[in-house]
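> What would the 3D arrangement of this be:
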Amino acid sequence: MRFYILAWQKYADFAGRTSREEFWMFMLFHLLLTLLCIGLDIAWRNASVFDLLYSAVTLLPLLAITVRRLHDIERSGWWCLVFLLPIFGPLLLLYWLTLEGPVATERSAG
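Below you'll find the predicted structure:
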């Protein structure tokens, strides 16, 4: 929960870095909330209202944390656009997001 709140505190911050742990803990909590929204949509027979609202609200924080995670592995944030390539793009991005970043003493200031 701490990582989820931290991501919301930096919801539009595209500078800096996000550790692998911070990113994946955020994604886990995000997945759980997405599943909850889908469950509410099914239970209340809404046409994905909760899921669509939650997805719209979390789009900017998801993009920001992904860009910061790419910075942590020494990649430009623009590489998140690789997701738009069919099949290969999302797999490459997933691979990069699982990589461990350099040790703090080896990092550049960027």
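> From here on, just use CA atoms for contacts and neighbour counts.
Will do.
> separation between G89 and C80?
9 Å (Cα to Cα, to the nearest Å).
> neighbour count winner among those two?
C80 (19 against 16; other Cα atoms under 10 Å).
> contacting residues around the more buried one?
By Cα atoms under 8 Å, 6 or more residues apart in numbering, the contact set of C80 is T66, V67, L70, L93.
> ok, which stretches of this structure are strands?
Under the criterion DSSP state E, the chain carries no strands.
> so who does C37 touch?
F50, D51, Y54 are the contacts of C37 under Cα under 8 Å, 6+ apart.
> give me that answer again for 6 Å
F50, D51 (Cα atoms under 6 Å, 6 or more residues apart in numbering).
> run this one through as well so I can compare:
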Amino acid sequence: MGFGEAVRTCLTKYVTFDGRARRSEFWYFVLFQILVSIAAAIIDSIVFPRWELGGDQGPVQWLTNVVLLLPSIAVTCRRLHDIDKSGWWQLLNFIPIIGWIIMLIWTIRDGQRHQNRFGYDPKGQLSGPPGGPQDYVPPRPY
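Purely as a prediction, here's the structure:
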């Protein structure tokens, strides 16, 4: 999934909390949020000189943060689903440092390769039985 497709997916699924999201979808959306925040800060510093870069958030930054909040929560929920965790685990973000480190590790991890309780593998790859070739049981002839 490319940058544009990931952003489009996250913005169209802004209230979709079920299903799974690949790492590329999640991290491209994080990059999009960073770029939009930088652009909003620059616009605020030009249009509203009272707000300096690095100071308090200006109205454009505030508006972009509000608009991107729900899609961000939704894609994080779907990303956690990809590693078979409940979306509620993103509340760890409210625990400084330890929670952030745990969330970073979880969002970097590769998702489960097979269907889990939250849906099918978003990569769509059929890579054999869940435990590997040793778990393969050939069908019995009748």
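> TM-score of the superposed pair?
The TM-score (TM-score structural alignment, normalised by the length of the first structure) is 0.92; 108 aligned residues with a Cα RMSD of 1.2 Å.
> Going by neighbour count, which of the contacts of C80 of the first structure comes out on top?
Most surrounded of the contacts of C80 of the first structure: other Cα under 10 Å gives L70, at 26 neighbours.
> Counterpart of V82 of the first structure over in the second structure?
Here V82 of the first structure is matched to L92 in the second structure, going by TM-score structural alignment.
> Kindly report the same for K10 of the first structure.
So K10 of the first structure corresponds to K13, using TM-score structural alignment.
> Identify the spatial nearest neighbour of that match, chain neighbours not counted.
Of all residues not flanking K13 of the second structure in the chain, P71 sits nearest, at 7.1 Å (Cα to Cα, 6 or more residues apart in numbering).
> now L68 of the second structure
That would be Q33: by Cα to Cα, 6+ apart, it lies 7.4 Å from L68 of the second structure.
> That neighbour pairs with which position in the first structure?
Counting by TM-score structural alignment, Q33 of the second structure lines up with H30 in the first structure.
> With I46 of the second structure instead?
Checking TM-score structural alignment: I46 of the second structure goes with A43.
> What residue, apart from its backbone neighbours, is nearest the residue nearest the centre of the second structure spatially?
The centroid of the second structure falls nearest to F26 when counting by Cα atoms, centre = their mean (3.1 Å). Nearest residue to F26 of the second structure in three dimensions, chain neighbours excluded: V75, at 6.2 Å (Cα to Cα, 6+ apart).
> Okay then, goodbye and thanks.
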